[in-house]
Every structure is written in structure tokens, then in C-alpha cells.
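> Next comes the sequence, and after it the predicted model I'd like to discuss.
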Amino acid sequence: MTLNCRGAGARGVEKLDWIRNLRRNNNVQLLCGQESQLFNPLVIPFSSLWGNSHFVSEAVGACGRSGGLFCLWDPASLNCMQVEKDTNFILISGMRVGLDARINFVNVYGSRSSVERKIFLGDFNETSVKEDRLPVSGCDSDIAEFNNFILAAGLSKYHMGGRRFTWMNDDGCHLSKIDRILVCENFLAKWPTGSVTALPRDFSDHCPLLFSTKEQSLENIVVRPWSSGRPSGSKELNLMRKLKSLKWDIKGQGC
């Protein structure tokens, strides 16, 4: 799962509980966070984010109030063999337990750097088409540069369910799809039925993105919108939100 948390220490216990419950309820084995906004990564409350079970962590600090990355994972699921990190990325490379496959996970924040099987996931701060922003906007040269990066790196994407956009500003007037999970062609060939789902953004301006290589049953696709998110507003408004989320989940599965 990847999430721009907009401050790992912001909004205190409530946000930490939200992230931890997302991880636990969705059985997340790798959690990638962006914008910790903490200069010293040692003060990031990893145990509060992950929970009581055993985990391994890597992190880089923020530059002022911008950036900051962290990765937490279950060592029983991923046998880490190599870690590379810098200001805008963390590379975790290792063997997926139970599979004869080495996988490279790259957690990025606003990076255009190109780096077996590999996954780039995080907040890219760029869209691939102008329609990924509302109101429709974007610099043609920046969009072309981002798409050229994806093409040159040989990356592909799964259709995203759950939400159309992954970021919304505080007053709800601007939306964009700037958080992504990109995989190489070998990974896509190995897990063609993988899925990406944008979850409700309860305590951040970004939606968490849940990535799974397991084939989703129709029952699970229907149950998720009804069991996620915090009720707010009228019953009619909550029902409309859940139906909209269900629509995008079904479209994400190609149903």
C-alpha cells in the first residue's frame, strides 16, 4: 500500500490509528509512505503506524517541510536483500517469500529518475494526461516528460478502482491523479489480474492506494465500499459515496 500521509506526526493519534487500521484490515505486507514532513526519520512513530507484529523499516528525512519517505514491511513476506535510498526515493529489493522471484519496490516522491521485476509506487506530483486534473490543466512539456519516463523505463499501470482522483485540496475545488503504482512488463505478465484500489482519504489530502496481486472476487469488490471510510453527513450522502466507490471498484476490475 502507498500513501502520501501529509505529515507522519500531524493530527496525532487519530491519523496513526487510521493508517494502522488500514494496514491491518487490508493485510498490507508492505507500507510505503510519502511526505512524512519530518527532518529526522528516527522520530517517525513506526510502531504506531504498523502495529504490534514484527516489521522492518527504512526511511529518509524531509528537506524542510517537503518530502520525507518511509517503507515498512513484514520480513516473513519479503526477504530484503538490498536497500538504496536518497532524498526522493527508497529502493527495497528482495525475494518475495513463497515465490521464486526477486522484486524491486521503489517508493518515490516527486522523482523523475529512472532506476528483474520492479514496482514504482508513490506520489509522482505529475499526471499523464490533462484530464487527470480538475479543473483540466497541466503543462504539456511536463506531461510529455512524465510519459517519456514511463515509456523509457518500460513501465505499465493497472487500472485504478475506488476513486477517479487520488488528491484533493482542502476546499475540494481541485482534484488530481498524481499518486500511482507502475510496474515493469515482466511483473504485469506474472500477475495480469493484479488490482489497484484508491481507498477513502480520511486523514490526508491523498488517497491510500492498495495494491494486490490476488484476483478479487465480486463479493470482495462489493463489500469493500460498504466497510471502508468514516460516515459523515446525511445517510443519503454516505450512500451516494459508497455507490460511487463501488462503481470505480467494478470498473477497476474490468467488470
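Here it is on my side, so go on. Residues are numbered from 1 along each chain as shown.
> Please count neighbours and contacts with C-alpha atoms only from this point.
Will do.
> Off-centre distance for stretch 76-90?
16 Å (Cα atoms, centre = their mean, to the nearest Å).
> With stretch 179-196 instead?
From the chain centre to the centre of stretch 179-196 is a distance of 13 Å (Cα atoms, centre = their mean).
> what sits up against that stretch?
Contacting residues not belonging to stretch 179-196 are listed as 116-125, 153-161, 166-167, 206, 209-216, 252-253 [Cα atoms under 8 Å, 6 or more residues apart in numbering].
> one more time with 6 Å
Applying Cα atoms under 6 Å, 6 or more residues apart in numbering, the contact partners of stretch 179-196 are 117-124, 154-157, 160, 210-213, 215.
> List only buried entries from these.
Among these, those scoring as buried are 117-124, 155-157, 160, 210-212 (criterion: 16 or more other Cα atoms under 10 Å).
> quick revisit: mind checking which of the contacts of stretch 179-196 land in strands?
117-123, 155-157, 160, 210-212 (DSSP state E).
> Could you dump the residues you listed into a markdown table and include distance to S77?
Shown next, in a markdown table, are the ones in strands among the contacts of stretch 179-196 (distance: Cα to Cα, whole Å):
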| residue | distance to S77 |
| --- | --- |
| R117 | 16 |
| K118 | 17 |
| I119 | 16 |
| F120 | 19 |
| L121 | 18 |
| G122 | 21 |
| D123 | 24 |
| L155 | 24 |
| S156 | 24 |
| K157 | 23 |
| M160 | 24 |
| L210 | 17 |
| F211 | 15 |
| S212 | 14 |
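> of the residues you listed, closest to G51?
L210 (17.9 Å; Cα to Cα).
> what about stretch 206-216, distance to the chain center?
8 Å.
> any residues touching that stretch, and which ones?
With Cα under 6 Å, 6+ apart, stretch 206-216 has contacts from 1-4, 166-167, 191, 193-201.
> and here's the other structure:
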Amino acid sequence: MEIPSNSLICSPRYCIVFMKIISINVRGLGVEDKIGWVRGICSSEKPDLIALQETKCKQVEDRLIHALWGNSDCGYIQKEAVDNSGGMLLVWDIKNYVAISACVSEFFLVVKGHWKGCDQDSIIVHVYGPHDDASKKIMWESLDYFVKSIDAAWLVCGEFNEVREPSDRLNCVFHQRWANRFNKFIAEINLIEIPISGRKLTRISDDGLKFSKIDRFLASDKFINLWDDLSVIALDRKESDHCSVVLRDKLLDYGPKPFEVFNEWFNKEGVEEVIKEAWKKPVTSIHSDSMFGDHLKNVKYCLKQWSNATFGNLDKEIGTLKLKVEDWGKKAESCSLNDIDRADWLEARRCWIENEKSKTKMLKQKARSRWKTKVRPEDGDCLVVLRRKKVEEKVVEVVCSLVRKQMREGREE
């Protein structure tokens, strides 16, 4: 199936890659409440891909997909519902994920591509498992052949309509024979289930009595090795009988960008030492993601102090130097200056001009960063806070080198 042409549009992106994929059985997209619910999840979670099962739509129109996603910066493939039953939709962020090819099967959707900044291709399979045993067997055989025929980084996710062990069901019948077949299928294609947190069981019946875990993320070693630390969490179900299930790289959520930086900082000696010394300061967190955030807070605080000391009195210093240059100029007009006085005059003039240039550059960069926050993605260069500037590359270079060193030391221990 041909991917919509807009799904391959690229916008500038920083090369540090994070990932988030959400799977949701929406139980129909025909009402505004469901559309608003999915749009709210996309807005708050900001996934790279979202896999929707049971859309119950013959065909989901572009307008509705853009409303669900929150904008038109997305590519997608879908399988139409049959007699108001079933239906699948897989949507991805074209700013983060580059789709190369895609196809539609009776029981699953497939997209092959890669995250921008990551050279390794991956294949995402979005599953909506059938209920009857014969169809389940056909789906598993098709997936088995498909996965074994291509050596790639595989992720198979969605609603499988099958469980693996008795604890995956509560107050409903467990079939050991089909659980064994499901586990055999997973083992034979060398997939690993990413453990779930938040909630153990992902579906609840309308009467609130029966629970089951039928929504999963299964990944190959190659896919797992693309990321630092994968985790799965189940969110509240709200508008469906299924929880929304989120796969993410744990290093994703550091909150807002911790500080602004300016090109002019790196024209001053000592700024790299400030960053390195700030990174060495102790932190109180014990979890790796929280520790990383605390290290960045230390860097932010120390850079702020250094910037205030270095540039904080720039206006006052410029004013003083300007007056000094004017005084020397008037004195030079009335009498001849000796070598020492002339050197002082020229040095004051040099410092005055350099400080004026520094101030102008910083103001210009700050104004440009504000302007960038208002640029639309379709205008091209749409990233915020000067991501294409060498200044951020320098900060990332210094900080990442410290992170890599810390991770190496942790492994050695």
C-alpha cells in the first residue's frame, strides 16, 4: 500500500533520539467524545506512533486523522472495518519517524522506517487479533513467516486477544492450550515481551467483573538494543474497555528544556570548565533518569551564576568604557598623549567595541529564539531554541561525553 506522500516530509531534528508508541483499542471512533479522548492522549503524551484498534470505521478520512493527531504532520495506514466491526489505524509523526514502506494484512498493519537520527531501520507491526481459534492460528502463522523472512528490528504491538498465563485473566476462563500456542509463537520468532507497569490487566468488561491482559508490546533483540531502557505503562481507560498502553524509552521525560545557551558564552574562556565542574556536583536522586535531570539542573544553576558574573554588568561596563574613550578622545584633541595613555585609550576602545558586539549578538540570538517559537512546522525551520546553532551542539557534546563516561563507570562497577 502506498504511504501518503506527506508522510516522508522532513523537518530539522536534533540527533539525540527518543521514542514513544501508544496502542489503544478505541472501541469505535464514531462519537466526538472518543475523538477528543484520543486527541487529548496525543496532546499530552506526544507519541511518535499511535496504533488504534477497533475503529469501527469503513474509512477514516484525512480530516478526522488530523483532528485525532492534533495537526497534519503525520503519515498513516489503515484497515477498514467490516460490517461495523474491527478496523485498524496506525499513525506516525513525520517529523520524528521516516516511513519507507507499509502494507496491510487481514489481521495487522506493517510500517518499515526509522527514527530521525537513528540509522537502523525498524519494522512496526500493529496487531488486532481475531476472537476465533482458526483465525488466530492463521494470524500467528502469517506473522511467523513474515518475521522469520526478514532480519530486522521488530516490534509487534496491539491487542492480541490472547493471554500467556493464568494470572493474565481474572474472573474469566483461561485456556491453557491456546496460551501454550501463543507462548510457542512468541518463542519461535524470538520476541521478548516488554514488562508492563501501572496496571497488570489492560481490559475490563462493561460490568466491571472480568479482567484480562490482552494488549502487549513484543520486541526483537535488535529493536530493544536501539534504546537505552524500554518500559511499558498502562494508562487510565476512560472512554474504552481497554487501557491505553504506552511503550517508551525511559530517558524520554526530562520535562522542559532546562536552560537557554548563547553562542557568545563559548567565546569566553572557562565555560567548558564551568559545565564539567557543575556535572561533578553530587545529586540526591537514585534513578538514572532523575539523576540526569538533577545534573542538568546543576549545570543550569552554575551557568546562570557564571553568566551573571561575566555578562551581568555588561551595560554598566559598556557605559563606563564609552565615557572613558570619550574622555581620552577629548584629551587627545587638547594635548599629545604619551605611549602609556595612548595604549590605555586604544585598549578601552577595543573593550568597548567587543562588549557592544557581545551584547548585540546575545540580543539578536534571544530575539531569534523567540521568533522561532512562533514558526509553523510547514514553514521549514521549526525547531525551538536554536537547535541548529553550534552553541547547543557544544553543550550537548560536553554533557553527553560526561553521561557516556558515567554510564561506562556504572557498567564496570
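Sure, I can see it. Because the structure is a prediction, the values reported are computed rather than measured.
> For L68 of the second structure, list the residues it contacts.
If you count contacts by Cα under 6 Å, 6+ apart, then L68 of the second structure has 35, 39 around it.
> Mind telling me what it corresponds to in the first structure?
Alignment note (TM-score structural alignment): L68 of the second structure maps to L49 of the first structure.
> what helix or strand does that match sit in?
With elements taken from DSSP states H and E, the one containing L49 of the first structure is helix 46-50.
> Check the mean deviation of that helix from the second structure.
Per the superposition on the second structure, helix 46-50 of the first structure and its aligned residues are separated by 1.2 Å on average (mean Cα distance after the TM-score superposition for the first structure).
> Report the buried residues of that helix.
Quick answer for helix 46-50 of the first structure (16+ other Cα under 10 Å): 46, 49-50.
> with those residues in mind, which one is nearest to K15 of the first structure?
L49 (8.9 Å).
> State the distance from that closest one to A144 of the first structure.
36 Å (Cα to Cα, to the nearest Å).
> which position in the first structure aligns with W115 of the second structure?
W115 of the second structure maps onto R96 in the first structure, by TM-score structural alignment.
> Could you measure from the counterpart of Q29 of the first structure in the second structure over to Y97 of the second structure?
Correspondence of Q29 of the first structure to the second structure, assessed by TM-score structural alignment: D48. D48 of the second structure is 7 Å from Y97 of the second structure, where distance means Cα to Cα.
> Then C172 of the second structure?
Applying Cα to Cα to C172 of the second structure and Y97 of the second structure gives a distance of 39 Å.
> Okay, helices next: where are they in the stretch 251-400 of the second structure?
All helices of the stretch 251-400 of the second structure, identified by DSSP state H, counting those that start in this stretch, fall at 271-280, 288-311, 314-334, 339-372, 390-412.
> could you redo these as a markdown table and give each row mean neighbour count and distance to C103 of the second structure?
Formatted as a markdown table, the helices of the stretch 251-400 of the second structure follow (neighbours: other Cα atoms under 10 Å; distance: least, Cα to Cα, whole Å):
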| stretch | mean neighbour count | distance to C103 of the second structure |
| --- | --- | --- |
| helix 271-280 | 16 | 47 |
| helix 288-311 | 16 | 36 |
| helix 314-334 | 15 | 60 |
| helix 339-372 | 15 | 37 |
| helix 390-412 | 13 | 38 |
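> Now tabulate these in JSON lines and tack on distance to K56 of the second structure.
Listed next are the helices of the stretch 251-400 of the second structure as JSON lines, based on distance: least, Cα to Cα, whole Å:
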{"stretch": "helix 271-280", "distance to K56 of the second structure": "52"}
{"stretch": "helix 288-311", "distance to K56 of the second structure": "39"}
{"stretch": "helix 314-334", "distance to K56 of the second structure": "64"}
{"stretch": "helix 339-372", "distance to K56 of the second structure": "40"}
{"stretch": "helix 390-412", "distance to K56 of the second structure": "46"}
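> How about the secondary structure of V196 of the first structure?
Look at V196 of the first structure: counting by DSSP: H, G, I helix; E, B strand; the rest coil, its state is strand.
> any idea what it aligns with in the second structure?
Match for V196 of the first structure (TM-score structural alignment): V232.
> what number of residues lie near its match?
If you count neighbours by other Cα atoms under 10 Å, V232 of the second structure ends up with 22.
> go on, the one 4 residues further on?
D236 of the second structure sits with 14 neighbouring residues when counted by other Cα under 10 Å.
> Check V28 of the first structure too.
For V28 of the first structure, the count of nearby residues is 19 (other Cα under 10 Å).
> how close does the closest residue to V115 of the first structure other than its chain neighbours get to A59 of the first structure?
Using Cα to Cα, 6 or more residues apart in numbering and skipping the chain neighbours, the partner closest in space to V115 of the first structure is A153 (7.7 Å). The gap separating A153 of the first structure from A59 of the first structure is 24 Å, by Cα to Cα.
> Counting neighbours, go ahead and name the busier of those two.
A59 (23 against 15).
> Would you quantify the distance from whatever residue of the second structure lines up with the more buried one to H242 of the second structure?
For A59 of the first structure, the aligned position in the second structure is Q78, judged by TM-score structural alignment. Q78 of the second structure is 20 Å from H242 of the second structure, where distance means Cα to Cα.
> before we move on, the earlier item: and the nearest residue to the match of L68 of the second structure once chain neighbours are set aside, how many neighbours?
Leaving aside its sequence neighbours, L49 of the first structure sits nearest to R20 (Cα to Cα, 6+ apart; 4.8 Å). Using other Cα under 10 Å, R20 of the first structure has 19 neighbouring residues.
> Please say which position in the second structure A144 of the first structure maps to.
A144 of the first structure maps onto N180 in the second structure, by TM-score structural alignment.
> which residue sits closest to that match in space, ignoring its chain neighbours?
R164 (7.2 Å).
> Now check that neighbour against the first structure: what is it aligned to?
R164 of the second structure maps onto S128 in the first structure, by TM-score structural alignment.
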